[in-house]
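Novice: predicted model follows, preceded by the sequence.
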Amino acid sequence: MMLISNVFLCLICRGSTKEKIEKETGVQIILPSSKQNDSIIIEGTSADSVAKASEEIQRVIDEAVKTASFDYSHFVSLPLAIHPELVSKLVGFQNSILGSSDACIDENPDGNSDGDNSEDSAQEQQLGNISVELEVADDEESVKVDVSVRPLDSNAPKEKEEPKSSNKSDLKIGKSVFIKPQTFHLTVLMLKLWNQKRVDLAAQVLKSTSSRVLDALDNRPVFVRLKGLDLMRGSLAKAQVVYAPAEEIDSENRLLHACKIMIDAFVEAGLVIDKDAKSELKLHATLMNARHRKRGKKGRFSSFNARAIFEHFGSEEWGEYLIRQAHLSQRFKYDENGYYHCCASIPFPENISS
């Protein structure tokens, strides 16, 4: 199966791209006749022509996943929302800014920091499921290959326009920029896993690092301290991402070492795009992200003025928290507690070794 944006599917199967593939390979690409039909068919006079068309589509996919318009599907996270006291602080933070007593804990379920490394994206795409069936029906007239197209199981609702309200505080920030408290986490690595084979491989890679991660942590619990605020991009007047810096408490860099082991394993397995492989790790917990706001007239994500927020919360003590696991998380899909769907996880030490 291939995870791929519906917009990109259209790019492959329509207009000049579709015609080019058909002309060069001698096949015909038949598109679904209705939204209820979930497959396209590649028809050719031989298995070889169909295979060449499939390879060309795969090449286009491989190039597309390197672009910003093909968004991340998974990421490696260190969950923090497992700590109820932290979730309560986040709700209080949001309500203080919104000037409301209504916890926005259930609002904006797709407003999460799993895209912290992807705010360069031109737009956030909904992913879909493409199953390339290479079972060839060979007869005297044609060869057919079914390519099933199914929507990815997603809880992410369509982005809603921020309602006008006279009850907000002087900070005048809308709900949509806030990260959902139940999804709060530290981001380790963003991933584009566009087929089930890559998802399975990513799960295996994470699990394979378990013993080395425990060694890097010296089989001792690791705590982080969250304090203050910082900007990922933009300025105070035009903020895009506001986050809480994370600091390992014992200053031995055990956590950073463990994270590097995981990142290197994913890079070695060929699961990380070049841009992300070269990025320097900055452990952070995003609180607000402008990418979740209503887009402007030119389709751009508007920034927000964070000056008053930094004045009020710039030295906020968020607390010290135990990191209990590393998590291969799937975007737009959530578990019963509101955290991201877990594709795989490895435990971190919770008790001091004797």
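Specialist: Sure, I can see it.

Novice: alpha carbons only for contacts and neighbour counts from here, please
Specialist: Noted.

Novice: quick one: residue 303 from residue 177, how far?
Specialist: 10 Å (CA to CA, to the nearest Å).

Novice: with residue 348 instead?
Specialist: Taking CA to CA, one finds residue 348 at 31 Å from residue 177.

Novice: which of the two has more neighbours?
Specialist: residue 177 (25 against 21; other CA atoms under 10 Å).

Novice: what sits up against the strand or helix carrying residue 262?
Specialist: Per DSSP states H and E: residue 262 is located in helix 254-268. Under the criterion CA atoms under 8 Å, 6 or more residues apart in numbering, residues 188-189, 202, 205-206, 209, 212-214, 216-218, 222, 248, 272, 277 lie in contact with helix 254-268.

Novice: pull out the buried positions in that helix.
Specialist: 254-263, 265-267 (16 or more other CA atoms under 10 Å).

Novice: could you dump the residues you listed into JSON lines with distance to residue 194 added?
Specialist: Shown next, in JSON lines, are the buried residues of helix 254-268 (distance: CA to CA, whole Å):
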{"residue": "254", "distance to residue 194": "32"}
{"residue": "255", "distance to residue 194": "29"}
{"residue": "256", "distance to residue 194": "28"}
{"residue": "257", "distance to residue 194": "28"}
{"residue": "258", "distance to residue 194": "26"}
{"residue": "259", "distance to residue 194": "23"}
{"residue": "260", "distance to residue 194": "23"}
{"residue": "261", "distance to residue 194": "23"}
{"residue": "262", "distance to residue 194": "20"}
{"residue": "263", "distance to residue 194": "18"}
{"residue": "265", "distance to residue 194": "19"}
{"residue": "266", "distance to residue 194": "15"}
{"residue": "267", "distance to residue 194": "16"}
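
Novice: and which of those is nearest to residue 236?
Specialist: residue 256 (28.1 Å; CA to CA).

Novice: how near is the closest one to residue 312?
Specialist: In terms of CA to CA, residue 256 sits 30 Å off from residue 312.

Novice: and residue 9, by the same measure?
Specialist: Residue 9 is 46 Å from residue 312, by CA to CA.

Novice: just residue 172 next, same as before
Specialist: On the measure of CA to CA, residue 172 and residue 312 end up 14 Å apart.

Novice: neighbour count for these two, which is higher?
Specialist: Using other CA under 10 Å, the more surrounded residue of residue 172 and residue 312 is residue 172, with 17 against 13.

Novice: SS state for that one?
Specialist: coil (DSSP: H, G, I helix; E, B strand; the rest coil).

Novice: got a list of what the residue nearest to it when sequence neighbours are not counted touches?
Specialist: The spatially closest residue to residue 172, leaving aside those adjacent along the chain, is residue 98, at 7.0 Å (CA to CA, 6 or more residues apart in numbering). By CA under 8 Å, 6+ apart, residue 98 lies in contact with 167, 168, 169, 171, 172, 173, 174, 175.

Novice: put this next to the first one:
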Amino acid sequence: MNILQPQIVRIGNRRYRHNHSTFKSNDPIEPYEEETDEMFVERKVGLLNDEEYNDEACYLECKQIPAVSDQFNQIEFVNGYYKLDLCVAEAFYGSLIGRNGEKKSKLERDTQTSVRIPRRNQGDTVTIEGNDKKSIISCLNRLQLMIQTARSQKPFTHLITFPLKFDQLKHRFKEFIDLVLRDCSQDRGVHESIFQLPNKLHLTVNICTILSEFELDQAASLLEKCKKSFISDLLNGKKLKVQIKGLEYMNDDPAQVDVLYAKVTGLDSVNALQSIADGIMKTFVESGYARKQFERVKLHATVMNSLRRVDMSVDNEFEDKKESKSQRESFDCRNILKFFGDYDFGIYVLEEIHLSLRFTSAPDGYYECISKINF
């Protein structure tokens, strides 16, 4: 993550910078002892004392948070108290409970609620109970912040991509590989193992952390929402045509490159491709499933990645911190740029966006598709 562009967490009309702590890949991680969520909520949000939690302004502000607002009408009044059932992936239970139940107890004490979290393999419904709706909403708000922080510490599980499953592109890409190996194989670090697999060429929109069947259903619904709310209007019945031509690299020294990619250009006057990618990224970041890594989506097709030298399962350049700690040997792409810098991979019409499971292969060689939308 770029520390100069920290993740922004929205709470009502306010915004807070979410500073992720860094750690070494061999540092032990004990899920029942993480303090990041407590530190984040207490120091950055400052909504934890009883007086502030019961304040009417805080209550109204919480109601305006989309994730909270969606749950507001589901609060029930049962036997003299208020109750809300919330679907939570089991992977977050440790972060919500804490060692010896300390986090859960503090959450209940601060929000004046009772929180019931199932035992492992006993379901995915967390129940909040309280004497009034304000307490329920306050607890829900804090729970979601804790979940959001815990999610940011877990590895990415899914990709949102424009698949580039075109026979002509595969042919042109294989030709590119053969030419580079013929003319540049003597250059430092250039080896056939670092090329992308032709069947997995794609444009990455975002990478997500999705940890339960319920969350997968929500993610699929978000894709459909994107299609209905802005993608259809942007395309307005027209085809999404792009040109893939030219090469660029992701650092300042072409002699020390880790990722080389093909440039992608939309062939329409309104640049619908960029707008669609940015809109999807924004939707998934606001949902909490994705992390904002750049201000806008960098549309490109990775063709060479030095991480593939040590791990052939690497699927894109935005790797998790643990993965990026792997020993990687950069490569010298100066001659590749000199000889093939304007290489033309062709013009194509994009027709699908996939939500796919990382590190998988479907029968056609692409990633296993969990959900998709067609244009």
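Specialist: Structure's in. What do you need? Since the structure is predicted, the reported quantities are computational estimates derived from the model, not experimental observations.

Novice: after superposition, what is the TM-score?
Specialist: The TM-score (TM-score structural alignment, normalised by the length of structure 1) is 0.60; 245 aligned residues with a CA RMSD of 3.7 Å.

Novice: what's the first helix or strand after the helix holding residue 262 of structure 1?
Specialist: Past helix 254-268 of structure 1, the next helix or strand by DSSP H and E is helix 274-277.

Novice: superposed on structure 2, where does the following helix or strand past that following helix end up, distance-wise?
Specialist: Once the chain leaves helix 274-277 of structure 1, the next helix or strand it forms, by DSSP H and E, is strand 284-289. In the superposition with structure 2, the average deviation recorded for strand 284-289 of structure 1 is 0.7 Å (mean CA distance after the TM-score superposition for structure 1).

Novice: so which elements touch strand 284-289 of structure 1?
Specialist: strand 185-191, strand 239-248 (3 or more CA pairs under 8 Å, 6 or more residues apart in numbering; DSSP states H and E).

Novice: among those strands, which comes closest to residue 333 of structure 1?
Specialist: strand 185-191 (15.1 Å).

Novice: the helix or strand that the closest one is followed by aligns to what range in structure 2?
Specialist: Next along the chain after strand 185-191 of structure 1, taking DSSP H and E as the criterion, comes helix 196-208. Taking TM-score structural alignment as the measure, structure 2 aligns residues 213-225 with helix 196-208 of structure 1.

Novice: could you pull out the helices for the stretch 51-200 of structure 1?
Specialist: Along the stretch 51-200 of structure 1, the stretches classed as helices by DSSP state H, counting those that start in this stretch are 84-98, 196-208.

Novice: reformat the ones you listed as TSV; add distance to residue 146 of structure 1.
Specialist: Below are the helices of the stretch 51-200 of structure 1 laid out as TSV (distance: least, CA to CA, whole Å):
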stretch	distance to residue 146 of structure 1
helix 84-98	46
helix 196-208	17
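
Novice: out of those, which comes closest to residue 316 of structure 1?
Specialist: Per CA to CA, nearest to residue 316 of structure 1 of those: helix 84-98, 9.7 Å.

Novice: just the angle for that closest one relative to strand 284-289, thanks.
Specialist: 30 degrees (axes from the mean of the first three to the mean of the last three CA atoms, to 10 degrees).

Novice: quick one on the thing from earlier: residue in structure 2 matching the residue nearest to residue 172 of structure 1?
Specialist: Using TM-score structural alignment, residue 98 of structure 1 lines up with residue 181 in structure 2.

Novice: end to end on stretch 210-227 of structure 1, go ahead and measure it.
Specialist: So stretch 210-227 of structure 1: terminal residues 29 Å apart, CA to CA.

Novice: need the contact partners of that stretch.
Specialist: Stretch 210-227 of structure 1 is contacted from outside by 244-250, 254-255, 257-259, 261-262, 315-323, 346-353, using CA under 8 Å, 6+ apart.

Novice: so residue 81 of structure 1 versus residue 204 of structure 1, what's the distance?
Specialist: If you go by CA to CA, the gap between residue 81 of structure 1 and residue 204 of structure 1 works out to 25 Å.

Novice: thinking again about what came up before, which of the buried residues of helix 254-268 of structure 1 sits closest to residue 132 of structure 1?
Specialist: Closest to residue 132 of structure 1, out of all of those and judged by CA to CA, is residue 266, at 24.6 Å.

Novice: can you pull out the strands in the stretch 101-250 of structure 1?
Specialist: 127-132, 137-138, 143-151, 185-191, 223-227, 230-234, 239-248 (DSSP state E, counting those that start in this stretch).

Novice: out of those strands, deepest packed?
Specialist: Of the strands of the stretch 101-250 of structure 1, the one with the most neighbours on average (mean count of other CA atoms under 10 Å) is strand 185-191, at a mean of 25.

Novice: and it with helix 196-208, angle?
Specialist: Using the same axes, to 10 degrees, strand 185-191 of structure 1 lies at 130 degrees relative to helix 196-208.

Novice: returning to that earlier point: so which of the strands of the stretch 101-250 of structure 1 comes closest to residue 336 of structure 1?
Specialist: strand 185-191 (16.6 Å).

Novice: on contacts alone, who are the packing partners of the closest one?
Specialist: By 3+ CA pairs under 8 Å, 6+ apart, strand 185-191 of structure 1 packs against strand 74-79, helix 254-268, strand 284-289.

Novice: what span of structure 2 lines up against the last one?
Specialist: Under TM-score structural alignment, strand 284-289 of structure 1 corresponds to residues 300-305 of structure 2.

Novice: confirm for me that residue 43 of structure 1 is in contact with residue 147.
Specialist: No: using CA atoms under 8 Å, residue 43 of structure 1 makes no contact with residue 147, being 11.2 Å away.

Novice: what distance do you get for residue 100 of structure 2 to residue 70 of structure 2?
Specialist: 31 Å.

Novice: repeat that for residue 224 of structure 2.
Specialist: Applying CA to CA to residue 224 of structure 2 and residue 70 of structure 2 gives a distance of 18 Å.
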